[in-house]
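Engineer: structure, please.
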Amino acid sequence: MLNKALIEDVLSEALSTGGDFSEIFVEDRLTNTITMQSGKVEKSLSGRDYGIGIRIFKGLESYYAYTNDSSRDGLLQAARNVAQAVKGGGMITRLPLEKRIYQSPHLIAIPPTSVQNARKVAVMRKANEIAKNYDEKIQQVMVRYFDEEQNVLIANSEGTFTEDKRTRSRMAIQAVAAEGSKMQPGFYGPGACKGFEFIENLNLEHYAKEAARIAVTMLDAEACPSGKFPVVIDNEFGGVIFHEACGHGLEATSVAKNNSVFANSIGEQVASDVVTYIDDATIENEWGSTSIDDEGEQGRKNVLIENGILKGYLIDKFNSRRMKMDSTGSGRRQNYRFAPTSRMTNTYIAPGASTPKEIISNTEHGIYTKYMGGGQVNPTTGDYNFAVMEAYMIENGKITKPVKGATLIGNGPKTLQLVDMVGNNLGHGAGMCGSLSGSIPVNVGQPMIRVSEMTVGGSKEGN
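Structural biologist: Sure, this is the predicted structure:
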């Protein structure tokens, strides 16, 4: 991508006005997106994005610039430009670059760049047909295909010099059921840190039918009652609630400035003792996995909460200075246009001892949420609200009728304390997470859990 001598000169130039750390991030990304609606390809877009980011630290100040000019003169000028923001201080001596090679556990069988679009479209058509034929109430199906190959080079004045190739593939299926004036969507979007083999081996009978089933089931569902109930949240996409309400509050982006309810709480009981919360970048081929983060640190497994006790945070290089704690390999960014900051990878609640059957049968009356929708959280207070895509009543220890319009309202730390049962059926769900450093692929996960009491917003008065 860039030769070592040029990189060394750029890093030195960036330090020329008194910075104490410099970094270069080089990215070459190939992307392919195909959108199909009702069996017809509506859009097909392939592209390449290449650029370089240059970052400088001086104490607790950070400066960042990016360029698309990879010539020697262009890069040195970009380094000089960002260095002008640094005032005072003598020039430090950077460490010699030492190439670090990290063996990626994410083996790619079929690089997406080697596959013709016709082969990709064939899989999409099959998904469309399965979802459309599920029920006569399915009026529209949209299938979106995505793949990317991202090649990065990261080097800094501390001697780091490493490269990585990241390949991801995803297929999102949305089905819309309609009857009279009523319409209801259903969605499923599996993704992985894999090549086209992931798409070609997808169990479309499951994923496409599931998207259609959600739409049809919820079309005729009754309005959800409002009130305070025990709530059972199923595995896989159920983990989004703790990604938002807990995970963001454990990122150094918030913690370092004391803008998190979890700041200064290491060693304290912040959750029920049945809760262990983990961020693991090393899970083989998972959507949010990384071999190295976007600062050149090796991806790792970080136990954040263990048996209810807060053990640590997700920390990037810059915030490690503020917090006086080591980086946890959590520096991530959408692309070279963004400076990295602390972000999640694959976050999940670890499996517990209960079976799903035991959790449901031990709940006399409550709400069962099978799939979560979108939501929002205030990381400073931990207050959140989330829509539920598919929910049911639990009556006399059994799942009964579907209900729609449910919203879960609460406070992250309080909810963590109220988790009283954790299942043994861990599942992960692929998604995208937006924050200061842009939108990045992440996994949310958990086994089935029960929260002893949650506020449920609905359009029907509770019992």
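Engineer: CA only for contacts and neighbour counts going forward, please
Structural biologist: Fine.
Engineer: state the distance from Gly227 to Ile360.
Structural biologist: 19 Å (Cα to Cα, to the nearest Å).
Engineer: more neighbours: which of those two?
Structural biologist: Taking other Cα atoms under 10 Å, Gly227 and Ile360 do not tie; Ile360 has more neighbours (24 against 15).
Engineer: for the comparison step, fold the sequence that follows:
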Amino acid sequence: MLNKSIIEDILYAALSSGGDFAEVFIEDNFTTEISTVGGNIEKGMSGRDYGVGIRIFNGLNSIYAYTNDLSKDNLIKITKKASKAIKENPKNIIINFDKVVIPNLHEHKLAPSKIALSRKLELMERATSAAKSYDDIISQVTVNYLDQEQNVLVANTEGVFVEDKRVRTRMLINVAAEDLGQMETGYVGPGALMGLEFYDTIDIEEYGREAARIAKTMLYADYCPAGNMPVVVDNGFGGLMFHEACGHSLEATSVAKGVSVFANKMGEKIASEVVTLIDDGSMTNHWGSLGVDDEGNKTQRNVLIEKGILKGYLIDKLNGRRMNMKATGSGRRQSYRFSPTSRMTNTYIDNGESSKEEIIANTEYGLFAKYINAGSVNPATGDFNFSLSEAYLIKNGKIYKPVKGATLIGNGSKILKDVDMVGNNLKIGQGYCFSTSGAIFIGAGQPTIRVKSMTVGGREEA
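Structural biologist: From the prediction side, this is the model:
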């Protein structure tokens, strides 16, 4: 991607004015995006993004520069400019590139760039047709297809010199159902850190029908009652609730600055004993996985909470300096235009001992949240809110009827302590996370869980 001698020159130039650490991040990224509405192509884009990011530390200070002009003269020029911003006495640091290159653990068979456009459109048409034919009330089907081949190289003055190839594909299916002037939508978005062989492992028509089913169900649903009640959250992307409500507050980005509700609580009981929270970027071929993170560290399984006890944080290199702790393979960025910081990968509540059926049967009255749509959190306070794309009332230990317009409102610290049942049907969904280092791919998951009391927003009092 860049000649090793040029990388070496950049790193020496980076330390020329007193920095004590320097890093080069090189990215060569190929992306294809296609959108269809009703089976007709709405837009299509295919492109390449190629650039270099250069980061320099001096103690707890850092500076980051990036460019898509990869000429040696320009790279050395901007590096020296950045280096002058971290002024101190120059250090005599020996650079060693002899570290073993980590093999790519997330293999792919069908590189998207080698697959004809007609094949990708055929997959989209199959999803569209399945959704359209589900019911006459289906008024519109929008399908967005994405694939990406991202090649990165990370080198730094501590001897890291590693490459990672990340091949991803995903299809987002959004279906609208309309009747008597009312409209509701359903959405699914399967994806993986795989090539086009991913679509041989799933039934894309079934996903199309599932999106249509959600839209139809919500169209004829009553409005959700408001109030405090037990909430059962189904397995899969329901884990987004813990990604938002707890995960962001466990990232060193906020912990190191002391603005997280979980700062300085290592070893303390912060959750119910049935809660074990894990972040694992090494899970084979999962949407949020990487071979190495964007600082060149091998990804790993990080136990954040174990049986209610806070065991760890997600730590990047710079915040690790601030916390005097090692990086955990959690340094991530959207592209070379962003400086990395601590971010989640695949974050999930681990399996418990109850079945989904037992959890529902033990809930006299409450809300069953089948699909969480979106949410937000304030890491400093842990306060969050989520909207639900599919939900049901539970009555007498059984699913009673669908309801729409439901929101979940609460606090991350409280919800962790209020989880009183955890299922044994772990599933991880796919999504995106937007934060200080840009938009990144994440997995979020859990088994079915029950929170003994949550504030549910709706249109009427329960």
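Engineer: dump the residue contacts of Asp9 of the second structure.
Structural biologist: Ile76 (Cα atoms under 8 Å, 6 or more residues apart in numbering).
Engineer: just the element for it, please.
Structural biologist: Using DSSP states H and E, Asp9 of the second structure falls within helix 4-14.
Engineer: the helix or strand just after that helix vs the first structure, average distance?
Structural biologist: Helices and strands here follow DSSP H and E; after helix 4-14 of the second structure, the next one along the chain is strand 21-37. On superposition with the first structure, the mean distance recorded for strand 21-37 of the second structure (mean Cα distance after the TM-score superposition for the first structure) is 0.4 Å.
Engineer: which element is the closest residue to Leu219 of the first structure other than its chain neighbours on?
Structural biologist: Spatially, and ignoring its direct neighbours in sequence, Leu219 of the first structure is nearest to Gln184 (5.3 Å; Cα to Cα, 6 or more residues apart in numbering). Using DSSP H and E, Gln184 of the first structure falls within strand 182-188.
Engineer: following that strand, which helix or strand comes up?
Structural biologist: By DSSP H and E, the next helix or strand past strand 182-188 of the first structure is strand 191-192.
Engineer: next one: that following strand to chain centre, how far?
Structural biologist: 11 Å (Cα atoms, centre = their mean, to the nearest Å).
Engineer: quick check: the following helix or strand past that strand compared with the second structure, mean distance?
Structural biologist: Downstream of strand 191-192 of the first structure, the next assigned helix or strand under DSSP H and E is helix 196-200. Superposing on the second structure and averaging over aligned pairs (mean Cα distance after the TM-score superposition for the first structure), helix 196-200 of the first structure comes out at 1.8 Å.
Engineer: tell me the buried residues in helix 196-200 of the first structure?
Structural biologist: Phe196, Phe198, Ile199 (16 or more other Cα atoms under 10 Å).
Engineer: one more: stretch 82-98 of the second structure?
Structural biologist: Going by 16+ other Cα under 10 Å, stretch 82-98 of the second structure has these buried residues: Ala82, Ser83, Lys84, Ile86, Phe97.
Engineer: ok, so of those residues, who is nearest Ser5 of the second structure?
Structural biologist: Phe97 (10.6 Å; Cα to Cα).
Engineer: alright, calling it a day.
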